[in-house]
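Engineer: Please find the sequence and the predicted model below.
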Amino acid sequence: LLTYTDYAKTGRISRYFFALLLFGIGLMAKPMLVSLPFVLLLLDYWPLRRFAERRTFGLLIEKLPFLALSIASSGVTLLVQREKAMPALDMVPIFLRLENAVLAYVAYIGKMFSPTGLAVIYPYNLHPSAIRALLSLATLVVVSAAVIRIGRHKPYLFTGWLWFLITLVPVIGIVQVGSQSMADRYTYVPLIGLFVILAWGGWEALSLLRIPRLVQALGASMALVLCAGLTRAQLRYWHDSIALFQHALNVTVDNGIAEANLGYALAKQGHYDEAIAHYRAVLQRYPRAIADIWYNFGASLAATGKLEEAIKAFQNALTLNPSMGDAHQNLALALVRSGRLQEALIHLGDAARLEPENATVHNIYAVMLGAAGRTDKAMQEFQATLRLAPDSAATHVNLANLLAKQHARDEAMAHYLEALRLNPAFVEAHCYIASLLLEEGRTEDAAAHYIAALQTKADYVPAMVSLAWIYATASGEVGTQHAAEAVRLAEQACRISGWKQSRLLDTLAAAYANAGRFEEAVKAGEEAFSIAKAAGENNFADSIRARIDLYKKRSPFRAKR
């Protein structure tokens, strides 16, 4: 506007083209600026008063390049935003959109003078009050008529009021490109027009009333303090997403978008039960809501173990958007947890097809193919994953696990070692390597990897119990020298796990026996036996019983290596 004003005053064509360039940049940042060509005409009327100096036709021709940019920007905006609208809102009947537009105009004026009850999103009301709409329309008509009548003598009224009306047209909802009925952010430019009226009109009023300057200053100061207080109060609602969307729910009615976003914010903080309640409330009112809401609902349900509901939610998301790769992936994971591996593979295949560059999807697909016994296909997916993410330590470990099952130990070891090279803190890789080494009878080397894992993560139970088992069941000096360490590790593992895992208690019993504490060994062994028996692990329970018999004879258990 400053550049255009400079052009209007000096006639320098370079300023005109610079203003046009700045307008194009402005449209890329704020598409609602499409009404600027009409605003420039208003400025030509007042305060530039160019209509008195030039013919109207010339002023109109001058705005055509600006208008061309506006038309292009409008087309792009409509094309992009229509795909993001809530379902069926772009099909709202025109008379409802006109009603909402009239109500919004008056609501914006009201919020300018009383900025309370502000919300990040105002829901679209499909059943607006006809009486309120008529009263709002009457208000706009009366004010516009008064402005036209008085504006001849006070042109700032004409320019300010039409500035407000015109700059709101692109976002007032007549052409619906979103799910909101109005938005505070849309008023930054339009309210300039009303503030122009207040500034010039207020100055005239103060001049006529001859109010002392001290009183004027005090009044302005009080207004600033009031605005500062309201701003401070409003900032509290922007502290975080939960506060923001909870406030929107508090000050609006039937706000499905705010409720869905509140659910998402709660889920991000791990408050899944609260998130589920909000998602459920939205979906009961809008069962055909966008796929993302069903997807987020399913993710929260899955996080709380409600797998059947989660599966249905993911399926609903895919009904609305069959190309949603994340929904296919998470549906597959929920199906796997429900023991439905074959169904899961179908959806993982779809996810891999929809997101061919997503290494995580290919990795998960490969793991599940391996679990289903489809080794060749799993190998192909692992290779695809490594092509996409050659530095993925997790993929190397997963591939190594599959190779180890196929007894390709050398290849498996190579991938485990590569995983450790990529991520030296990968404790699971240390444990897998140790398992392979134990199978080869390399007990000391295996123990070294378990120790390395515990140096990285001191409370890693699998490494604790495995190292304790090696020490507790080793023959000769190894068992004798590390007897106390075996007991310490086994007790710590049981303590962390709540003394409820049969394998850990069995290891503790072996450690006690190795240390000569046979009564405690028998007691721990009996607890391990009871837990294993209750879990239906009969073969393991029989092994524990055989070791208990040794402890009763005051003899430790020695593993064959």
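Structural biologist: Structure's in. What do you need?

Engineer: all contacts plus neighbour counts: C-alpha atoms, from now on.
Structural biologist: Will do.

Engineer: so what's Y471 up against?
Structural biologist: Residues counted as contacts of Y471 (CA atoms under 8 Å, 6 or more residues apart in numbering) are 478-479, 482-483, 485-486, 511.

Engineer: most surrounded residue in the residues you listed?
Structural biologist: A511 (34 neighbours; other CA atoms under 10 Å).

Engineer: Using TSV, please lay out the contacts of Y471 together with secondary structure and distance to L345.
Structural biologist: Formatted as TSV, the contacts of Y471 follow (DSSP: H, G, I helix; E, B strand; the rest coil; distance: CA to CA, whole Å):
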residue	secondary structure	distance to L345
V478	helix	47
G479	helix	46
H482	coil	46
A483	helix	47
E485	helix	45
A486	helix	42
A511	helix	43
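
Engineer: Could you dump those residues into a markdown table with distance to A317 added?
Structural biologist: Converted to a markdown table, the contacts of Y471 look like this (distance: CA to CA, whole Å):
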| residue | distance to A317 |
| --- | --- |
| V478 | 58 |
| G479 | 57 |
| H482 | 56 |
| A483 | 57 |
| E485 | 53 |
| A486 | 51 |
| A511 | 52 |
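
Engineer: structure B:
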Amino acid sequence: MKVKDNKKKSKDTVAGKTPVNRPLDDKTEDYRWLNIFDSTDIIIFFIATLSFLVFFQVRHFDFVNFDDSKYLTENTFVQKGLSFAAIKWAFSTSSSDYWQPLTWITHLLDCTIYGMSPGGHHITSLILHVLNTVLVFFVFEKITGMRNKAAIIAALFAVHPAHVESVAWVSERKDVLYAFFWFLSLLSYHYYVTSPSVKRYLIVLFFFSCSLMSKPMAITFPLIVILLDVWPFGRLNKGNVVRLILEKIPLFFFSAASSIYTFYAQKAVGTLAPVDMVSIGARFKNAFISYLSYIYIAFVPINLAAIYPFSFNLSTTKAVLSLALMLIVSAFAVFTLFGYKSFKPKPYVFTGWFWFVITLLPVIGLVQVGPQAMADRYTYIPYIGIFIILVMMWPDNFFENKIKKYAMYSLTMTVILVLSLLSYRQTGYWKNTITLFDHAVLVTKDNFIAHNSLGASLAQAGRFDESLPHLREAIILNPIFFEAYINLGNVLFTLKKTQDAANIYKKAIELNPKSAMAYNGYGVAVLNSDDNDNSFKEALEAFKQALIIDPNFMPARMNLEIAIKEQGPRH
């Protein structure tokens, strides 16, 4: 496959360097409808300030009870801050389903600087997002040579509402961090392409490895640089496909190693859904429908939620239609490489579309991890592919007419303003756990995870009567949702409905016989519901079973010792 290139040889070609093929010459910037700013410095100031203002409210936000406990609020080791022992731990820990040592180090550093004040942790994530926005501008300004189109791509990246989750959720530090090194990898690859050398390639490899050590979603990077070889670099013109693929072997090796480790790590901690739980057919249906949902959200970013639960009742017809549409668009993207008669080649459509498709592959659900069908945070880098198509498709000669020129100028600024306002509003929902899941319940249907999380958060805030309807609704929507039974049992026990709590804990044990927490809860509830000898013996057996399952589960050990010592009810 060859991409036509009618350009004259560049100075790099004369010097024996690999030329960087740009789809448009820098002179095309002479049409001034996009010349919003006078200099690169002003562009950087504008996009950085825009992204900062949209998200600056996070400085007042709390941690949320949604993985933040795993990373910070209940992680006593991380709370101790940065040290040599902590760095060693970050590179060796298996306390997460990812190998993400650099992400752990940023959390350790935040704890050293801010302690457990959540505002500081949020500001670190915001700073990384602002840096990412600037890097997006630099990447596309360098690889396309079109300053103002690069600025608009960066502005869309900065304020798209789907990116709120990556910025406003402290646990998603890994998202903004891996993207930071991803963009540095792309910049380094640009410099390598302009003048290939071992030194420059090693720099690419270094930043790519840092990206992988932040979040393994970076594994698609080798495929993305192959897309960039097609457009805008035009490196396939010489028919050197094999050499360009061989050139990426070290990158593919790093991706393969990261993928294998992540697969076994997630399997070990139980986040990887087995085939007998989520069938191959269900995974493919969810993947095809999710791709279309992501495209919809790209253009209509409203009613976004922290969690979209996986559904086992997806329409086969909808999945088939989604697949058909994906194949049609993919075929058209390939067609744009060559053109036909009056249709000129538009290789940026090929690169943009497959950028979007490929970067979503690790999280599209073919390997199902966790209870979600899709997630806003997964779009942080993939949406750039869509932005490329939208911005680059604007014809250069379309804006020679003064009225059309300023109409498009106004439209561009209006879109950015609307997205900024939507993002500002969406960011506000991440203020705390209650507002987050209250919104999720409001904008989604049959969201048992959101109901359970809202109920648990209300209970944690002491609003027990308000929490009960949500926990019961979670169980109605998903009768085998173990966590909801535990939370409901806890609330019922707190409300002194001990017999009801015992029944709920017993159901939890039936669903998960290996839960020390369920046995401990059942033991405490039974012990407090009746003082007869049978109840006492039943409670002792429950505590003992909890300790057989988890010998280090201290609540069960303490309850067993106290029950034996006092032979009476224990709260």
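Structural biologist: It's in. Keep in mind that this is a model prediction, so the values were computed, not measured.

Engineer: After superposition, what is the TM-score?
Structural biologist: With the length set by TM-score structural alignment, normalised by the length of the first structure, the two chains reach a TM-score of 0.61; 372 aligned residues with a CA RMSD of 2.6 Å.

Engineer: of the contacts of Y471 of the first structure, closest to T395 of the first structure?
Structural biologist: T395 of the first structure lies nearest to A486 out of those, by CA to CA, at 32.6 Å.

Engineer: To which residue of the second structure is that closest one aligned?
Structural biologist: In the second structure, nothing lines up with A486 of the first structure, judged by TM-score structural alignment.

Engineer: my read: A486 of the first structure touches L467, true?
Structural biologist: Yes. Contact criterion CA atoms under 8 Å: A486 of the first structure and L467 qualify, at 7.4 Å.

Engineer: Could you grab the helix/strand/coil label for the residue minimising distance to the centre of the second structure?
Structural biologist: Closest to where the C-alpha atoms of the second structure average out (CA atoms, centre = their mean) is R377, at 3.0 Å. R377 of the second structure falls in the helix class when you classify it by DSSP: H, G, I helix; E, B strand; the rest coil.

Engineer: which residues of the second structure fall in strands?
Structural biologist: Ranges of strands in the second structure, per DSSP state E, are 308-309, 372-374.

Engineer: Could I get the full set of helices for the stretch 101-250 of the first structure?
Structural biologist: For the stretch 101-250 of the first structure, applying DSSP state H, counting those that start in this stretch gives helices covering 130-150, 155-168, 191-209, 213-237, 241-251.

Engineer: most neighbours per residue, which of the ones you listed?
Structural biologist: Burial of the helices of the stretch 101-250 of the first structure is given as mean neighbour count (mean count of other CA atoms under 10 Å); helix 155-168 ranks first at a mean of 23.

Engineer: how much does that one deviate in direction from helix 191-209?
Structural biologist: 160 degrees (axes from the mean of the first three to the mean of the last three CA atoms, to 10 degrees).

Engineer: Which part of the second structure matches helix 155-168 of the first structure?
Structural biologist: Residue span in the second structure matched to helix 155-168 of the first structure, by TM-score structural alignment: 347-360.

Engineer: Pull the residues that contact that stretch.
Structural biologist: Taking CA under 8 Å, 6+ apart as the rule, stretch 347-360 of the second structure contacts 3, 217, 220-221, 223-224, 227-228, 230-232, 291, 330, 333-334, 336-338, 378-379, 381-389, 392.

Engineer: re earlier: so which of the helices of the stretch 101-250 of the first structure comes closest to T116 of the first structure?
Structural biologist: The nearest among the helices of the stretch 101-250 of the first structure, by CA to CA, is helix 213-237 at 7.8 Å.
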